[in-house]
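Trainee: Have a look at this prediction, sequence included:
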Amino acid sequence: MMNSVKTYTLFTDHDVYLFKEGGHYKLYGKFGAHSVEKEGVKGVYFSVWAPNAKKVSVIGNFNNWNHKDHILFPRWDGSGIWEGFIEDLTWGTLYKYAVETARGEFLEKSDPYALSWEQNIQAASLVSTTWYEWNDKEWMESRGAKNSLDAPISVYELHLGSWLRDEKDPDRFLNYRDIAKKLIPYIKEMEFTHVEFMPVMEYPYDPSWGYQITGFYAATSRFGSPQDLMFLIDELHQNNIGVILDWVPSHFPGDANGLYRFDGSHLYEHEDPRKGFHPDWKSHIFNYGRNEVKSFLISNAMFWLDRYHADGLRVDAVTSMLHLDYSRNEGEWEPNIYGENVNLEAKAFLQEFNTAVYKQFGNSIMTIAEESSDFPMLTKPVHDGGVGFGMKWMMGWMHDTLDYFKEDFANRKFQHHKLTFASMYMYNENYMMPLSHDEVVHGKASLIYKMKGDEWQKFANLRTLYVYMYTHPGAKLLFMGDEFGQTSEWNFTQSLDWHLLKYPVHKGLQDLVKELNHLYRTEPALYENQFDKNGFEWIEADDLENSVYVYLRKGKKRDDILMTVLNLAPKVIDYKIKVSTGTHWEVIFNSDHKEYSGSGVEADLLEEKDDHGTEHEKFITIKLPPLAGVILRQKKDKKYKLHRIKHRR
């Protein structure tokens, strides 16, 4: 049968040169399926990279999946690109690439650059579009200030498939547009500044939560079309809420229709299994040293920032990328040329990725590394030898904090340093403080059940932990459900237990998080210097016997100062604190207040007293409620009226 494919190209010689050099960052405008017009006839242009293939054809529901009818043309330049134009195809056409390998195998592969995929295990690609009429111009023009390191960044992490299900049919996912109607009022009420979506790229296996991606350029069709996801992001932006997407350049699954052995060779994955196979996840690791793969991945990052208006990318599993020996025993990995365990190709890739996206979008966006080791200079500029991320998850703080709050009250004095140790390194990087989904699955228990004590003590502990988190330097991240004390571990197959909010302890915890978000957004002392050593000062770090901590947070103005006092013992204490002479203080927040289902012990300032001894000093004495966090503000003048922030119903 005569080949029904016509010659056509979207590639210039310069495009091909950049692609082969690893410097083409907009490949989504070239590869894939694009609706075009050739000599007055409308159809679809297809292009795919398969340099080791003997033949590539387009199969689909338009030709009964016959690999003989629509054979693409290999480019003459040795780039490995196959391309061609097929008449009369339109949006919604199902297709794959039939790849004949050098060995004579026939592989059926979905399009690596497809914008939509079917929702099944051997999913085909769909001819689709990312055209959308955006209405978030105001946000996009001003978002640099809201995504700045000098701005409050309080992130609500959520999994779209289990935040909320259809009330009439709990087995049915909500559409992106349905989610928008429910999510946006909630985020506004709770006063989070950003949401972070666990991967929205297409993935075949629900239990992977989206971290085993097959369609890197496709919004998962579980929740609707590309335009439906754009609507959700657009609506969030119009309501002054930023959007961070989880991005997974670390690995991909071995599904038959995916990237693995795409043209019969190790095309996207590293050929050496010591570098190309992930032993934990049984997945395949990208070959970061291959230029065309770098172009694919950096173009993918650009795609989500460009076409979907994402405000940031949280890069998953960076530790596994940077360490050749990650989850490998001796003899299962090979050192680099310096005899060390750093994956130099992965490091160079991440440096190039950060350089490229910040050059394109400036500081209007953010990149965030999920990195659990002490890899140096992760958030330092590339030109200074750093990796170039905007922020890094503060995993050490998270582990130390949770370990402390699990501890018996009588033993906390022996673990006192766990809450002070972070101050030894908290300005080494730009940190985001994560209480993420990883901490409430796989038998780890929900946050509320990690806390020590009876029910009242558990909630008191968690309220105080949140006070500590929100008044500690760094951006904040809280996983869905943790804001109201979800009692069961996160289950990706069902909705959160929203019914718990009918119980006062859960509603009180939610109200507390709401108030802390409000404080964080409105008190410059909590965000202006959150990545600057001038923003923090210990007043009392060594009171092991009382399990009390006292520290200051400072804004850029000299008199923007807050004091946090944590009482992590289950008893009331009248506590004396040394302060600067001439200062006056007021209590503005108390986690033990009855509005938060606390015991109602008022954190009263009992005394402000000057000591006119050999050194002129000043002390205040405050009543500290049990297992509570108290925040005080330095008054800006003596006429400033003492008050406590009232919870807004």
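Mentor: Sure thing, it's come through. Numbers count the residues shown, from 1 in each chain.

Trainee: From here on, just use CA atoms for contacts and neighbour counts.
Mentor: OK.

Trainee: and the residue positioned nearest the centre of the chain, helix, strand or coil?
Mentor: The residue lying closest to the centre of the chain (Cα atoms, centre = their mean) is residue 314, at 3.8 Å. Following DSSP: H, G, I helix; E, B strand; the rest coil, we place residue 314 in the strand state.

Trainee: Verify the contact between it and residue 354 for me.
Mentor: No. Residue 314 lies out of contact with residue 354 (Cα atoms under 8 Å); the separation is 11.8 Å.

Trainee: got a list of what residue 225 touches?
Mentor: Going by Cα atoms under 8 Å, 6 or more residues apart in numbering, residue 225 touches 116, 219.

Trainee: what do you get for residue 341?
Mentor: If you count contacts by Cα under 8 Å, 6+ apart, residue 341 has them with 323-325, 334-335.

Trainee: In ChimeraX, how would I select the buried members of those residues?
Mentor: Provided next is the ChimeraX selection string for whichever of the contacts of residue 341 are buried by 16 or more other Cα atoms under 10 Å:
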select :323,324,325
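
Trainee: Take this one as well and set it beside the first:
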Amino acid sequence: MNEKILEIDPFLKPYVSDIRLRNKNYVDTKKRLLTKEKKLSNFANGHHYFGFHKQKDGWVYREWAPNAKKIALIGDFNQWNRTSHFLQSIGDGVWEIKLTKKDKLVHGSKVRIEITTEKDTFERIPTYCKRVVQKKETVDFDGEVWAPETAFVWTDQDFKRNQDEPVLIYESHVGMAGIKEGISTFQDYIEIVLPRVKKLGYNTIQLMAIAEHPYYGSFGYQVSNFFAVSSKFGTPEELKLLIDTAHQMGISVLLDIVHSHAATNVVEGLAEFDGTEIQYFYSGKRGTHPEWGSKLFNYGKTEVIHFLLSNVKYWLEEYHFDGFRFDAVTSMLYHHHGLGVAFDNYDKYFSTNTDTEAVTYLQLAAEIAKEVDPDCILIAEDMSGMPGMCLPIEIGGIGFDYRLGMGVPDFWIKTLKNMSDYDWNLGSIWYELTQRRPQEKVVGYCESHDQALVGDKTIMFRLADQEMYWKMDVFSQSDIIDRAIALHKMIRLITCTCAGEGYLNFMGNEFGHPEWIDFPNPDNDWSYSKARRRWDLAEDTNLRYRFLQSFDHAMIQLVKENNLLATPSQLLFHHEDHKLLAYQKGAYVFVYNFHPVAQHTVTLQIEKASTAEVVLHSDWQRFGGYLNAENPETIVITNNKLTIPINRRAVAVYKIS
């Protein structure tokens, strides 16, 4: 390993000791883990050893529970008999039982284990269960042995992500995929959402809430069973079909993976699995998140690293995921979990602030993922901007490909919430959208699921508010709606083209989905009315949502076909009083007029070009404007000067040649 990161980011030089400690911890931990194996991918095979595995003459089941004194396998196969099927201790806290065909354990059998310690006896669901199902008569769950006689047949052997294309991510929640009031399924997503993603032009979907989580309203972020596909949405085979279908359509699939914390559930979760709080998690105060109340993994413990790295490998291997968005990385990186901390200087990233064991785990997770699939995509949800998060491990980085540009949506919220249109500072907008750590890639976005949740507002809802209920039809006149539609298009285009080397959109936000997401809970009488997607609104020709959807489609096609996210942005012009901003990306010039009332004419200095032709305009009729796009005007560039008029609250994109 070397320290090239110090050359890439000279501001890190005063922290050379921290970078060296990062490198040393990684090397030492990897050496400790690989006592018998040469590669992490050989080490991270917990899913091939633990759990239920079919043998020629029956089954073998293994579990790690070091505090147990006795373990019994119980289930419908033995009428929940607590004395007929005891596991045997085989050392190092590992327990095992072998069953023959006479034991009548089969695919689909409901199972639990009963653990006896020196102090207590209790039931748990096996940690490596591939399927966990809720009992119809109670809120309790059972594990389910999952090994179908006929294995799923993959047809995606020829699928390979185009490495030259930017990631254009359609963030998705399967349960919200349908219009119906209820929980949608993997099959619903295949039929309803995948064709939309393909038509809109996004090349990647990011699936949330896939690992089993008891509380639906947690959005999947309170995971209980890390190897189980949520039975709320369907079977493991149906998830495989979803991914296989996406691959056939040329769409990559990312998993929103949660290794930052775990649910506190004890029967169906990892909390106190063997009767102790320290089996998987830190003890005491350090083991509980101060804001979420969830359990925090002990990233320095070999068995925990083995469990989590095996989980990374499992999702890539078993389900053909193309990468991960790692949730709540900021919470992992720091002992204070980023709560109430402004990361305004480099001191905040290092020294006693940093959870160095978590940093090392993230490096190992990145390495194992790349070993299993060198082309996989790794995205860190890190709002702190930890230096080196998206630089290679061998030069002092943490090894991810992208970080989420989490400051951008916060910036837009503050701008829309606190400032009049006349007071918008375009210099600040440009700075917020274009600042990056050197050589580290970002996935830009103006809103994700976070901004769509009840208690917050999407951009469209924040702009239009209650007018969305009454004035979104094409027959009504509303200055509020006109402003909302215009700014929605402009904000999304400038964010998409400036805020990162990738782009993310939450499902439905492309057409300004009304209201917020509110999962069923006692306060709404367990209603699903706001935990779904109203796709019908975007298809109704009498409503204006379709204009926003059409613009989003055109925007995605423009950036994808011309690889614009990989093209640097060059600021050409900006005028605060007139609210004008122009920049160039390769052969494309983007001109914005954010002024609420005034049309302006802009003259730009353009080198080595003779003509400019408008290829996208937010005021075209198909986007809800009044301009006809049938015969786009070609403008002559004279003496390297391009002079163009631009309407109020509009953006025009020109191709120069």
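Mentor: Received it, and whenever you're ready, just let me know what you need. In this text, all values refer to a predicted model and were calculated from it rather than measured experimentally.

Trainee: Please, where are all the helices along the stretch 501-649 of the first structure?
Mentor: For the stretch 501-649 of the first structure, helices defined by DSSP state H, counting those that start in this stretch occupy the ranges 504-522.

Trainee: One more: the stretch 1-150 of the second structure?
Mentor: 5-8, 16-33, 40-43, 46-49.

Trainee: Please convert these to TSV, extending it with mean neighbour count and distance to residue 156 of the second structure.
Mentor: Formatted as TSV, the helices of the stretch 1-150 of the second structure follow (neighbours: other Cα atoms under 10 Å; distance: least, Cα to Cα, whole Å):
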stretch	mean neighbour count	distance to residue 156 of the second structure
helix 5-8	17	38
helix 16-33	16	33
helix 40-43	18	22
helix 46-49	16	23
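
Trainee: Take these and write them to CSV, including distance to residue 213 of the second structure.
Mentor: Converted to CSV, the helices of the stretch 1-150 of the second structure look like this (distance: least, Cα to Cα, whole Å):
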stretch, distance to residue 213 of the second structure
helix 5-8, 39
helix 16-33, 30
helix 40-43, 27
helix 46-49, 19
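
Trainee: So for stretch 156-166 of the second structure, first residue to last residue, what's the gap.
Mentor: End-to-end distance for stretch 156-166 of the second structure, by Cα to Cα, to the nearest Å: 21 Å.

Trainee: so who does the aligned partner of residue 357 of the second structure in the first structure touch?
Mentor: Residue correspondence to the first structure (TM-score structural alignment): residue 357 of the second structure is matched to residue 345. Applying Cα under 8 Å, 6+ apart to residue 345 of the first structure gives the contacts 288-289.

Trainee: Give the equivalent position in the first structure for residue 514 of the second structure.
Mentor: So, by TM-score structural alignment, residue 514 of the second structure is matched to residue 487.

Trainee: any idea how far residue 246 of the first structure is from the nearest residue to that match once chain neighbours are set aside?
Mentor: Nearest residue to residue 487 of the first structure in three dimensions, chain neighbours excluded: residue 446, at 5.9 Å (Cα to Cα, 6 or more residues apart in numbering). Per Cα to Cα, residue 446 of the first structure is found 22 Å from residue 246 of the first structure.

Trainee: picking up where we left off before, quick check: neighbours shared by residue 314 and residue 354 of the first structure?
Mentor: residue 367.

Trainee: doesn't residue 486 make contact with the residue nearest to residue 487 of the first structure?
Mentor: Yes. Judged on Cα under 8 Å, residue 446 of the first structure makes contact with residue 486 at a distance of 6.6 Å.

Trainee: how near is residue 189 of the first structure to residue 409 of the first structure?
Mentor: On the measure of Cα to Cα, residue 189 of the first structure and residue 409 of the first structure end up 34 Å apart.

Trainee: for residue 227 of the first structure, that is, sorry about that
Mentor: Distance, residue 227 of the first structure to residue 409 of the first structure, using Cα to Cα: 52 Å.

Trainee: Could you do residue 253 of the first structure as well?
Mentor: Residue 253 of the first structure is 45 Å from residue 409 of the first structure, by Cα to Cα.

Trainee: Between the two, which has more neighbouring residues?
Mentor: Comparing residue 253 of the first structure with residue 409 by other Cα atoms under 10 Å, the one with more neighbours is residue 253, at 22 against 16.

Trainee: Is it correct that that one is in contact with residue 280?
Mentor: No. Using Cα under 8 Å, residue 253 of the first structure makes no contact with residue 280, being 12.0 Å away.

Trainee: quick one: which helix or strand includes residue 467 of the first structure?
Mentor: Using DSSP states H and E, residue 467 of the first structure sits within helix 455-471.

Trainee: what range in the second structure does that helix sit on?
Mentor: Helix 455-471 of the first structure maps onto residues 481-497 of the second structure, going by TM-score structural alignment.

Trainee: Distance from the chain centre to that stretch, please.
Mentor: 23 Å (Cα atoms, centre = their mean, to the nearest Å).

Trainee: May I see the buried residues of that stretch?
Mentor: Within stretch 481-497 of the second structure, the residues scored as buried using 16+ other Cα under 10 Å are 481-482, 484-497.

Trainee: repeat for stretch 246-262 of the first structure
Mentor: So, applying 16+ other Cα under 10 Å, buried residues of stretch 246-262 of the first structure: 246-253, 255-262.

Trainee: Return the residues in contact with the residue nearest to the centre of the first structure.
Mentor: If a contact means Cα under 8 Å, 6+ apart, then residue 314 of the first structure has 244-247, 367-370 as its contacts.

Trainee: Residue 635 of the first structure against residue 588, yeah?
Mentor: No. Using Cα under 8 Å, residue 635 of the first structure is not in contact with residue 588; the gap is 10.8 Å.

Trainee: Please enumerate the helices of the stretch 351-500 of the second structure.
Mentor: Taking DSSP H, counting those that start in this stretch, the helices of the stretch 351-500 of the second structure run over residues 356-372, 407-418, 426-434, 449-452, 459-464, 467-470, 479-498.

Trainee: Identify whichever of those lies nearest to residue 341 of the second structure.
Mentor: Across the helices of the stretch 351-500 of the second structure, residue 341 of the second structure has its closest neighbour in helix 407-418 (13.7 Å, Cα to Cα).
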